[in-house]
Every structure is written in C-alpha cells, then in structure tokens.
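Trainee: sequence-free structure coming up:
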C-alpha cells in the first residue's frame, strides 16, 4: 500500500488581517469633512494658540507635511495644549450629517472572512461617530485610535524657554526640503502615522503580522511607510497606483473587483485538508 502524497495541505491564506484607515478612506473626500477639519485646525491655531491669522495656512501645511498631523507638528515646535480640547474643537464641530449609512460597504466588510482592524490618527470619539454614521460600528474587531497610541492627555504645564525657541522656527526651517533627513526635525511627543513607531505599536496591540496584512489608507505617506515595514498596501481615493502602493482603488467600494482573492480565503478555510492519492482502506473524516 502506498500512502505517499496521501494528504495535501491547502496553502495558508495570503492575508490574515485587514487594516483600515477611516477618514477619506471609508468615506469619500467629497463628504467635506476633510476641508472642514482643516478650517477647524486653523481656527484653533488662531483662537487657542495665538498664531497670526495670515500665517496659519502655511504653518499648518508645513506641519502636516512633516509630521503627518497638524497636532503632532504643533507639539513638536513647542505648543502645549490639552489633547481632548483640541479634538473637541477640531472634530467636535465637523459636519457629520454629511455622512450617510453605507449598506454596500457594510455588506462587503461583513462578508470578508478576515480579521478587520481600524487604524486611525483620529480620536476615539471621532472614529466612533464616523463608524456609527456609516453604519459600520460592528464591522471591525477593534479600533486603534489616537488614545490607543497616546494614552496620556496633553500637557498643561507652563511654556519653557525651549518651547519658545522652537516656536521661533520659521516655516522655511520647518520645511523638510531644508533638512538632510527627517530625523533632523524637532521630535514630537505624539505617536501617529506615518511614523514607524505608530505602526509598530499598532501591530503589537492588535497582534498583527505585517507580512500577512493588507493596509488601506488614503495617504501616500502612510502607504509608503506601511510598505517599507512589510505591509501589503492599498491606496484609496485614486485609481493611479503610486510608489509604495500594491493596489489603488478609486473608492473603497471597488475592493471586491480589485481584490477578489480576499474572499477566496473563506473557501480555503472551509476545505481544511484535502485528501488525495491512492488509498487501500475506506475512511471517514469528521470536521
């Protein structure tokens, strides 16, 4: 009797985790939330931090460019403020009414036989509101938000001399084009995308293996960092694939057409171990 090649194991699924950004990823840029968020940030800079109104747009642009979020940039250059107050001012006044339930996306997510995790720079209240408005609050295993990576609230201590010196940096100095490398920038105490430490913490918290993970985000910088540290990447919001993006989707709704293999893992799991080859004795298998 020959039992050689009697059992043939099904290869492990390519993806075991799906990691999703929220803003401008699970809903389109056309919703207007991104523009409103930028306006609120600039108002916060004027009203709460005393930055001159004619400079806020450029300063905000430069800080966002170099730090991933305006908030991280403001803290890096010496501004102290309460994180909860910032989020309340910036996100609390967004036009959430522009977001409507998305039954198509909900159906797609619930049909995916893979673990799904949210990974957002937004605060937990904001993320919860967005998911609730879209009708997606029960579609994800867990949410990694600003508070997950930054459990301590912002500093309310008085400004020190170093903070004032940092504030004196001009936008020209802050512009990354004048730095030989990103590490020359003043460090921020905030952990957020697109920095590698944010991804590393997210992987640890959610027990994620980046080599087995597909990452969806609208930010090219976030996608590029993700690719560098081993993630498979999907750029959302454009059909043009850029450096660092394995796939590009005009809309998150195109996920099934672009990545049909995500649903194939369910079939592989149900098959378990396939039986093949010559057998001399009839057997039964219970699963």
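Mentor: Yep, that arrived. In this text, all values refer to a predicted model and were calculated from it rather than measured experimentally.
Trainee: CA atoms for contacts and neighbours, from now on please.
Mentor: Will do.
Trainee: Which parts of the stretch 101-250 of the chain are helices?
Mentor: For the stretch 101-250 of the chain, applying DSSP state H, counting those that start in this stretch gives helices covering 103-111, 124-134, 146-149, 161-167, 171-174, 196-206, 220-228.
Trainee: What about residue 232, how many residues nearby?
Mentor: Residue 232 has 23 neighbours, counted by other Cα atoms under 10 Å.
Trainee: gap between it and residue 88?
Mentor: 33 Å (Cα to Cα, to the nearest Å).
Trainee: Make sure residue 51 is indeed in a helix.
Mentor: No: per DSSP: H, G, I helix; E, B strand; the rest coil, residue 51 lies outside any helix segment and is coil.
Trainee: hang on, isn't it packed against residue 45?
Mentor: Yes: shown here, residue 51 and residue 45 form a contact pair, counting by Cα atoms under 8 Å, at 5.6 Å.
Trainee: Tell me which of those two has more neighbours.
Mentor: Taking other Cα under 10 Å, residue 51 and residue 45 do not tie; residue 45 has more neighbours (24 against 15).
Trainee: Residue 102 is in contact with residue 135, isn't it?
Mentor: Yes: using Cα under 8 Å, residue 102 makes contact with residue 135 at a distance of 6.3 Å.
Trainee: For stretch 252-261, give me every contacting residue.
Mentor: The contact list for stretch 252-261 (Cα atoms under 8 Å, 6 or more residues apart in numbering) reads 25, 26, 27, 104, 105, 108, 236, 237, 247, 249, 262.
Trainee: okay, now the one to match up with it:
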C-alpha cells in the first residue's frame, strides 16, 4: 500500500526535486558516499567518540596532558589533512594500531535509518563508501544503519595506502580500483574541502550539512577556509534521506 505524504512532506520533497534538477543526476551511475557525519547525522555524536579517542591516543603515546594532545591533534589535522597522516609522517606510527584504538567505540548510538535505506536502494547503478576511516568502522556503521547490503564496497584509508581525502591520489586510487568514470559519478560529503577534487574530475557533488541545531555546522559549511560553500559544491542538503528520495525521481 502506497503512503500518501502530508502536504508539508510533499512540499519538502518537491523542493528537493527542484534542487536535484538544477544540476542533474540523470547521467549518474555510480554513487559515492563519505561515512562519518554524512551517512549518519552529527547529532548522533558517534564521531565525537572517535575524536575523543584520537586525543587519548596522542596523550598516551606522547605522555602529555589532554589539552596538549588536543592541540597536537588539530595541528596534525590542519597540516596533513588527517591526524593519522600527521602521526605517520612525524612519529612513525603503526596505522593499524591507531585505527583499532580510535574506532573501538559504541556504534549502538546509531539507530536503523529506513528512509535512508529506501533512498539508497532506489539509486540506479553502483554505490560505494569512500572514507578516511577503517573498513571495520565503516562496516559496523552501515550495519547499524541497516544499509550495508546496499553498497558494492567500502574503500577505506588502508585501501588508499593511507593517503587521505582531500588528496587527489586517494580519489585516483578509488576510481581506478573500481573502474569509475568520474563524469558519471556523484559524491556526497560533509566536508567541503573533500569535494574540490571530485568536482574538478567532473563528479556531481553534494555537501551534507548538519540540520539546524546540530553541532559543528560552521565547520562543515566551510570549504578551504571560505565562509560559505564554493563553486565545487553543486548541491547542499541537511536531509540526506530526503535528498535521495528526490534523486529517485530525477535520476532514472
């Protein structure tokens, strides 16, 4: 039995369709999703657990207090793109040990997301997760969301040789491994800087931002230190499931 949407929901869906049609998706046959704070909302605070574990790892490794560890963590992030790459570059870190520690978190804070699953299921073609995290973390996350069966593969930081987004080499390795034509692909991300290379390659780009009242909205809206989304962001949404529902209408 088909459900009839209420007028407000229909109006929201109509607006999503209008946005999706502005820079169309009818040519797209490969759908690429970032993981953290993209496939799940920032309000779940799942990534906050990872962030805190990264700080703890640095504090334990360096024998320093939490505030100093936090400062060093952010220095690595700003200079190298990820804290992991900074630790590998300057401290000869074993990445497997780091990833095992920081992703040993409580994934049960995530709830199944049936609307998200329905939206992903209707996308034509292949679907991938492209993350700077580990495969184990990605698989645990998408399993909790109830969408694991909808993805063809997970491309994690190990698969990229520990080269993180936004470096071009990370995307190149992903595209070559899976035979993805960027001109026929779309990328969904919560960080604008990670959409610069995909857009330059010809991918349709979507910036997923927190809904009003969710944390870190400013961080996710900025791209390469700009105060607002730039030309490399084709679309922006604070409702991924709703946006994908619209794509089911226009991308077929």
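Mentor: Cool, got the structure. A quick note: this is a predicted structure, and the numbers were derived from the prediction, not measured.
Trainee: that older thread, just the buried members of the contacts of stretch 252-261 of the first structure?
Mentor: Neighbour counting by 16 or more other Cα atoms under 10 Å classes 25, 26, 27, 105, 108, 236, 237, 247, 249, 262 among those as buried.
Trainee: now, the most widely separated pair of those?
Mentor: Longest distance between any two of these is 20.5 Å, between 27 and 262; criterion Cα to Cα.
Trainee: I'd like to know how far the closest residue to residue 232 of the first structure other than its chain neighbours sits from residue 195 of the first structure.
Mentor: Once flanking residues are discounted, residue 232 of the first structure sits nearest to residue 214: 4.7 Å by Cα to Cα, 6 or more residues apart in numbering. Separation of residue 214 of the first structure from residue 195 of the first structure (Cα to Cα): 18 Å.
Trainee: These two: who's more crowded?
Mentor: Neighbour count, other Cα under 10 Å: between residue 214 of the first structure and residue 195, residue 214 has more, with 24 against 15.
Trainee: which residues does the aligned partner of that one in the second structure contact?
Mentor: Under the alignment (TM-score structural alignment), residue 214 of the first structure pairs with residue 186 in the second structure. Residues in contact with residue 186 of the second structure (Cα under 8 Å, 6+ apart) are 25, 28, 30, 31, 32, 203, 204, 205, 206.
Trainee: what's the matching residue for the fourth one over in the first structure?
Mentor: Meaning residue 31 of the second structure. Matched to the first structure by TM-score structural alignment, residue 31 of the second structure sits across from residue 18.
Trainee: Can you tell me the SS state at its match?
Mentor: Under three-state DSSP, residue 18 of the first structure comes out as strand.
Trainee: you'd agree it is up against residue 112?
Mentor: No: counting by Cα under 8 Å, residue 18 of the first structure stays clear of residue 112, with 9.4 Å between them.
Trainee: How about residue 105 of the first structure: what's its closest non-neighbour residue?
Mentor: residue 253 (6.1 Å).
Trainee: in what helix or strand does the counterpart of the one you found in the second structure lie?
Mentor: Aligning on TM-score structural alignment places residue 253 of the first structure opposite residue 241 in the second structure. For residue 241 of the second structure, the host element (DSSP states H and E) is helix 240-250.
Trainee: Kindly name the residues of the first structure that line up with stretch 117-128 of the second structure.
Mentor: Counting by TM-score structural alignment, stretch 117-128 of the second structure sits on residues 106-117 of the first structure.
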